[in-house]
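**Q** Below is the structure, and that's it, no one-letter string:
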């Protein structure tokens, strides 16, 4: 097997193993031994591909953050279709899956990891920062289309939606919140920017 393919497969196997440990036992259980044991490989495999365990964790976070690019493109493409409230509801449900919530918990629980990630995300929390940019970009397009008020402050609405959404999904041991619960949060946050675009926002409770 070509070297490049072997390395890529090893990285993904280790990342997937780390996610399983993280989801099952939380950030405190995430050690190099736990990851390699979960992946069914020798501990040296991890250190062949990463300088140290913090470097591995940083790459894990960045790999998962990169997936937001696809979600962002999908959300932007939805601008002008459906309703703003429904589009945002779907976006938040897609963003805050169990892995994403666990990754945020990992970043906030490890000072060394957070310091390393400052090189690529100088402010905010990785994943939440990129998610906020995604929502702000979408809202800006909807504002240009006239589906939300021309004076809507998307740079305030976006972090409000992400922060509230994260709180709604975090620390849930059972099933995630229903779409209607997420939609209720979304409508509460964006209700003030409906103006003449109320039909597109679809903020009516009935």
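**A** Here it is on my side, so go on. Only a predicted model underlies this, so the values are computations on that prediction, with no experimental measurement involved.
**Q** CA atoms for contacts and neighbours, from now on please.
**A** Noted.
**Q** what's the spacing between residue 3 and residue 10?
**A** When distance is defined by CA to CA, to the nearest Å, residue 3 is 11 Å away from residue 10.
**Q** That should have said residue 50, apologies.
**A** For residue 50, the distance to residue 10 equals 11 Å [CA to CA].
**Q** Just give me how far the longest helix along the chain sits from the chain centre.
**A** As assigned by DSSP state H, the longest helix anywhere in the chain is helix 3-25. Per CA atoms, centre = their mean, to the nearest Å, the displacement of helix 3-25 from the mean C-alpha position of its chain is 19 Å.
**Q** Use this one as the comparison:
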């Protein structure tokens, strides 16, 4: 049986509306008033469930894009116990796990860039967005922090070189994934490697420098 729009919980209707407007009209034009109207509720009801528009944006990004959940799960997963043989095996252990992270990050950034792009056309709006995201303790740096912490656990377990820099390595891997997404949207698919080739290549390179 199909569920009518009005019977869905208000927070879900608001997320539905926010996703629709952010994808079709752009984040800059998806005002709280427009989102509330699209959801069939008042702007006051929106603020009852969400701190600000930025929380809606983050929730849409993290709950309504297919790779966000798998990416965060991979970033937060315990690296677990591995033997020296695991690490010596090509494609095994940490390299394999970084490959999964690189794949999900590449696809996540490809989804995120169009959602946020309109912000950069209006400096005042970008500034307000930055402040709103900071209020709820979110932001793009969260991914970097999570991967750096994961690699730090690898370092503490003795699986990385003693002089390895977890945060720099995390920045290199995620930066490459973001750049691929940027090139994909601005230059086209013909200038980037397919993600199934790109992810293992980037992961292999980063892991080789860390081991």
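**A** Thanks, I have the structure now. These numbers were taken from a predicted model, which means no experiment stands behind them.
**Q** Quick TM-score on the pair, please.
**A** Once superposed, chain against chain, the TM-score is 0.65 (TM-score structural alignment, normalised by the length of the first structure); 180 aligned residues with a CA RMSD of 3.7 Å.
**Q** for the longest helix of the first structure, packing partners?
**A** helix 32-39, helix 43-49, helix 98-109 (3 or more CA pairs under 8 Å, 6 or more residues apart in numbering; DSSP states H and E).
**Q** For that helix, buried residues please.
**A** Neighbour counts over helix 3-25 of the first structure (16 or more other CA atoms under 10 Å) mark 10-11, 13-23 as buried.
**Q** Out of the helices and strands packed on helix 3-25 of the first structure, which gets nearest to residue 153 of the first structure?
**A** Residue 153 of the first structure lies closest to helix 98-109 among these, at 25.6 Å (CA to CA).
**Q** which stretch of helix or strand covers residue 106 of the second structure?
**A** Using DSSP states H and E, residue 106 of the second structure sits within helix 93-116.
**Q** Give me the helices and strands touching that helix, please.
**A** Helices and strands touching helix 93-116 of the second structure, by 3+ CA pairs under 8 Å, 6+ apart, are helix 10-24, helix 68-76, helix 84-88, helix 166-186, helix 195-210.
**Q** how close does the first one sit to the first structure?
**A** Following the fit onto the first structure, the mean deviation recorded for helix 10-24 of the second structure is 2.4 Å by mean CA distance after the TM-score superposition for the first structure.
**Q** Residue 95 of the first structure versus residue 139 of the first structure, what's the distance?
**A** Residue 139 of the first structure sits 16 Å away from residue 95 of the first structure, going by CA to CA.
**Q** cool, and residue 37 of the first structure?
**A** In terms of CA to CA, residue 37 of the first structure sits 29 Å off from residue 95 of the first structure.
**Q** Which one of those two is surrounded by more residues?
**A** Under the criterion of other CA atoms under 10 Å, the comparison of residue 37 of the first structure against residue 95 puts residue 95 first, with 23 against 16.
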